[in-house]
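Visitor: Sharing a sequence plus its predicted fold:
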Amino acid sequence: MNKQNKGYHLEKVQKELQFSGSFYARKGNEILQGSNGFRNYAEKINNQLNTRFSIASGSKLFTSIAICKLVETGEISFTSRLKDCLDMDFPHVNDQVTIHHLLTHTSGFPDYFDEDTIDDYEALWHSRPMYRIRSPKDFLPLFQHEPMQATVNSSFQYNNSGYILLGLIVEQIATCSFSTYIEEQIFHKAGMKKSGYFELDRLPENTALGYIEEPVGTWKTNIYSLPAKGGPDGGAYVTAEDMVLCWQALTDYQLLSKEMTQLFLKPREVVSAEQNIYYGYCGYMELDDQNEIVKYIQMGYDPGVNFRAVHYPTTKASVVVCSNTSEGAYELLKEIENMLT
C-alpha cells in the first residue's frame, strides 16, 4: 500500500471509529499523520495536526526523565529513601520506600486513585473542589495520612500517588514548580514547542477540550472531571508530533546521558508474564521470547482523554495517537502499527 492509499485508508478508519483527535507516525523517512473530529464541539472547530491534547498518565514519562536527570547530577539516587528526600510527614508510610520503588510502582504507597477499587476518576471530585488542584502539593490531602496499601517492594501495582511524590521531590531539589522544570528541562530541549502543563480555565489556542459521552448520547466537556492543572502523575498537553520528538530526543541522548538512557529504558518489573509486558523507569514495554524489547508502550486515560503511543527501538518507528474523547485511540494505533511494522 503506497502512502496515498494509506492516507485514504486511515481517513476511512477514523470515520468508522468516529475518532476525535490526531495522530503522527514516523518510520525512517515515512510519515503518516492526520486528524479528525472537533476540538470544540459547540463551535464545530476541527482538530488539526497542531492541536494540543491532554495525555493523562502518558505524562509520567516526563516525571521519570526529570528524576533521572536529578540522579545524574548526584542530588538523589535511585536508592534514596522518600523520608530523606522530602521535608513532609507521612505518618503511616514505611521508611524503606525509595525512589526506585516510586518509579516502578512497587512502593505499596496509598494510591489516591486505586483503580482496583475506584473505576471513575470523575468521582474523586464530587466532594473535593477540583478547581483547587493546581500543583503537586494540592494532591496531598487525598493520600498523605492514609495507611500503606501493600508491602514495600511487592509486585507491580499501578500507583498515581507515587508519581505525585516524585514531582514534589523535583520541586524541592530544583527550587521551582514541577511544570516549569519539565517545560524548561525536557520540552524545550526536545523541541516540543507546543507542549505544556496548562490550566483548564486558561487553555491556550489550538487546545482540544475533552468530551465525555452521556448515557443519552449527548456530550459534555470534562472541565469538572479533572484537576484544574495536571501534575506529575498525568495531565500534560502535547501535540502528537511533539511526543515523537520526545522519543527522538530521548533515544538520541539529548535528554539524558547514554548510560542513564540505557538504565531508563531497561525492563524491571513484570506486569503480565503471559503477554511479556514489563515496566521500567520509562513505562511499559513488550518483550519477545528472547527477552529482547519489541516496543515501548505509553498510555493515558482520563474522562474525555485517550492517549496511546509506541516506540520500536530496532526500527526507531514511533506512533502517537491523541484523542479528546474516551475511546478510539487504541484501535487507530493498532491500524497504524500494522501499516508500519
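Guide: Arrived safely, thanks for sending.
Visitor: When you work out contacts or count neighbours from here on, use the C-alpha atoms and nothing else.
Guide: OK.
Visitor: quick one: residue 288 and residue 278 touch, right?
Guide: No: using CA atoms under 8 Å, residue 288 is not in contact with residue 278; the gap is 11.0 Å.
Visitor: quick one, which of those two is more surrounded?
Guide: The neighbour comparison of residue 288 against residue 278 (other CA atoms under 10 Å) goes to residue 278, with 22 against 12.
Visitor: State the helix or strand in which that one lies.
Guide: Assigning secondary structure by DSSP states H and E places residue 278 in strand 277-280.
Visitor: and here's the other structure:
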Amino acid sequence: MIAIHAAGRALWALALAAALCSPPAAAAEPPAAPAAVSNSVLEEQATHFWQTVSAPADQRPALLERHFSPGLRERNSDADLLDTLAMLAEALAPELASLPKPAVIQGEQGPTGELQYTLPTGRRLSLTLAVTAGDAPRIDRFGLRPLPPEVAAVKPAQLPAAIAERVKAEFEAGRFSGAVLVARGDELIYADAVGLADRQSGRANTLDTPINLGSINKMFTGIAIAQLQAAGKLDWQDTVGEHLPDFPNPTIRDHVTIHQLLTHTAGVGDYFNPAHDARRHALDSQQEFLDLFVAEPLRFKPGEGLEYSNGGPVILGLIIEAISGRDYYQYIRDHLYRPAGMTHADHYRSDDRAAGFAIGYLKDDAGAWQDNADVLSLRGSAAGGGYASARDLFAFSRALASGRLLTREQLEVLWTPHQQTGPMAYGYLSSIGGSPERRWVGHNGGAPGISAEFIHYPDDGLVMIVLANQDRGAEGLREWLQAQVEASLFESEDP
C-alpha cells in the first residue's frame, strides 16, 4: 500500500484518491459488480462520497462504514482512507460548501461511472465511482482527478489582455491577492500584482514584494544537494549517517538515503505536530525543526512507501550545513539566490516586518480576513516557508535556463521521474508534468494564508508564476492560466 500525506496539497490528495480507485495488482478481484450502474444510483453514491469528504472529522468513520464497501476498506485501511478524505476536504474547501450538480454523467455502461463537476471558481474535477451490486449499493472504488479548465484559445497578441481580465475577475471576487508573471525566454508576456501586502497599512503588492513560497523552497533544497553532489561532496545513495554520524535516530542514520529523502520514500514524517504548535514562534534553525519529529518512528521501511514529507528536507538541510560548513539559510543565499539574481528572496523571520514581505491572510469562522501571524513559524525550514517575489522566481527560471546554478545535465537528474502520483510525477524535490513534447517542472506551496505556484517549461523557455498572500489563492488561477497559455501559445505553434 502506498500512502501519500500532504496537508493542503491538492495534487497529492487527488493523486492518492486516484491510487485508491484500483486494488493492488496482486489482490483478488473484488466481488462481482452489476452489469451497469444507473445514473440515479451513481448520483446518489456521489452525494454520499461528498458528504463523507465534507463531514467533520469525528463523523467520517461512521460515514465511511455506512457508504464504502468492505472490499475497499480491506484493500485500503480505514486510517489511510480517512487521511485521504481529510486531505481532499482541506484541498477543496471552501468549494465543497456549494458543490454544483454534475455537468456530465457517464453511467449505465458498466459498474463504473464518471461524474464531472465545474466548481464555482471554474476548476473542474472528475469523480469516478465503482458501485457494489445489490439493493444497498456502496462505493467500491473511487478516483478523483483534476480536469483541464475550459478555455478558448486566443491569439498570442491577445493573451496579455485575457490574463489581465482573469486576474482582475479573481481579485474582484475576493479569491486572489498577489502577483502573476508569465514569460517566455527573457520576454515578459504578462506581469502584474493586485491586492494589499499589508491590509492594516494599505501597502500594495508589487512584482518585487516577497511572498511566502510554502513548499516551493523544496526545489531550492534539491538544487543545493545537487550542487554538492556535482562537487563530489556526496552521493545520491549515501546514508544520512555518512554525513551526520551523530544523528540521533539510528534507523534514519543507518538506513535512510539521500535519494529517499529527495523522493519522499524514506518514511520520515512531518514536523507539523503538537510540538510544532507549542514552539513555532521560536523555531529558527534546521536543528530546532528536526527536534520536533526525530524521535518518531518511521512511517514505513525506507524505500518501501511514498509519503509526502516535510521532515525529509529538514534532514537534507542539516546535511547541507554539515558538508558546506555554513548555516542552511546562508548557503541558499550564497549559492542560489545571489547567483540567480533573486534580490528579494530570503527565509525572513516572521517578526522582521522591515523586510517588506507580504502578510498572509485567511478568513476566520465569521468570514473576516485575519493575518496569519499566529500560525507561522518564526522562520521557515529547508522544506518551505521562505519568501521570494514574482520577479525573483522569474530570475530563478532564467538561471535554470542559463546553467548558472547547475548544468542542464545536472538539472535533468533532478527532473527525472522517480515516483508517479496520478497525473504528475515527482523527481528530486521537483514535480514533473505535461507530455514528453511539452514537459514542465516546478513545485507548489501552501500554508494558512498563502499559496504559490511555479511552473517552468525547460524545453520551451516558458515560465508561469502565481504567488498569493491569501488562502488558496494561487492554485485555481494557475490551473486556468496554464490551460490558457498552453492553448494560446502551443496550439498556435503545433502543425
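Guide: Yep, that arrived. Keep in mind that what you see is a predicted model, and the values were worked out from it rather than measured.
Visitor: circling back to that earlier point, just the residues contacting the strand holding residue 278 of structure 1, thanks.
Guide: Identification of contacts with strand 277-280 of structure 1 by CA atoms under 8 Å, 6 or more residues apart in numbering yields 103-104, 264-272, 284-287.
Visitor: One more: stretch 248-264 of structure 2?
Guide: By CA under 8 Å, 6+ apart, stretch 248-264 of structure 2 touches 222, 235-242, 244-245, 247, 266, 268, 294-295, 302-303, 306-309, 312-313, 315-316, 418-419, 426-429.
Visitor: Could I have the buried ones of the residues you listed as ChimeraX selection syntax?
Guide: The ChimeraX command for the buried members of those (criterion: 16 or more other CA atoms under 10 Å) is given here:
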select :222,235,238,239,240,241,244,247,266,268,294,302,303,306,307,308,309,312,313,315,316,418,419,426,427,428,429
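Visitor: Sort out for me which of the contacts of stretch 248-264 of structure 2 are in helices.
Guide: 222, 312, 313, 315, 316 (DSSP state H).
Visitor: Looking at those, spot the one nearest residue 478 of structure 2.
Guide: Nearest to residue 478 of structure 2 among those, counting by CA to CA, is residue 222 at 23.1 Å.
Visitor: Roughly how far does the residue lying closest to the closest one once chain neighbours are set aside sit from residue 369 of structure 2?
Guide: Of all residues not flanking residue 222 of structure 2 in the chain, residue 429 sits nearest, at 5.5 Å (CA to CA, 6 or more residues apart in numbering). Going from residue 429 of structure 2 to residue 369 of structure 2 by CA to CA, to the nearest Å gives 32 Å.
Visitor: go on, residue 385 of structure 2?
Guide: From residue 385 of structure 2 across to residue 369 of structure 2, the span is 21 Å (CA to CA).
Visitor: Same check on residue 469 of structure 2?
Guide: Taking CA to CA as the measure, residue 469 of structure 2 falls 12 Å from residue 369 of structure 2.
Visitor: The two: who's more crowded?
Guide: Taking neighbours as other CA under 10 Å, residue 469 of structure 2 and residue 369 compare with residue 469 leading, 35 against 16.
Visitor: how about the counterpart of that one in structure 1, what does it touch?
Guide: Aligned counterpart of residue 469 of structure 2 in structure 1: residue 324 (TM-score structural alignment). Contact analysis of residue 324 of structure 1 by CA under 8 Å, 6+ apart lists 20, 21, 39, 53, 54, 208, 209, 210, 211, 304, 305, 306.
Visitor: Go again with 6 Å.
Guide: Contact partners of residue 324 of structure 1, counting by CA atoms under 6 Å, 6 or more residues apart in numbering, are 21, 210, 304, 305.
Visitor: what do you get for residue 344 of structure 2?
Guide: Taking CA under 6 Å, 6+ apart, we find residue 344 of structure 2 in contact with residue 388.
Visitor: what helix or strand does it sit in?
Guide: Using DSSP H and E, residue 344 of structure 2 sits within no helix or strand.
Visitor: Which position in structure 1 pairs with it?
Guide: Mapped onto structure 1 by TM-score structural alignment, residue 344 of structure 2 lines up with residue 194.
Visitor: Same question for residue 332 of structure 2.
Guide: Mapped onto structure 1 by TM-score structural alignment, residue 332 of structure 2 lines up with residue 182.
Visitor: repeat for residue 19 of structure 2
Guide: Match for residue 19 of structure 2 (TM-score structural alignment): no aligned residue.
Visitor: before we move on, what about residue 221 of structure 2?
Guide: Alignment note (TM-score structural alignment): residue 221 of structure 2 maps to residue 63 of structure 1.
Visitor: roughly how far apart are that match and residue 148 of structure 1?
Guide: 23 Å.
Visitor: More neighbours: the two, which one.
Guide: The neighbour comparison of residue 63 of structure 1 against residue 148 (other CA under 10 Å) goes to residue 63, with 27 against 17.
Visitor: what's around residue 306 of structure 1, how many residues?
Guide: Neighbourhood size, residue 306 of structure 1 [other CA under 10 Å]: 28.
Visitor: what's the equivalent of it over in structure 2 in contact with, if anything?
Guide: Here residue 306 of structure 1 is matched to residue 451 in structure 2, going by TM-score structural alignment. Neighbouring residues of residue 451 of structure 2 by CA under 6 Å, 6+ apart: 445, 468, 472, 473, 474.
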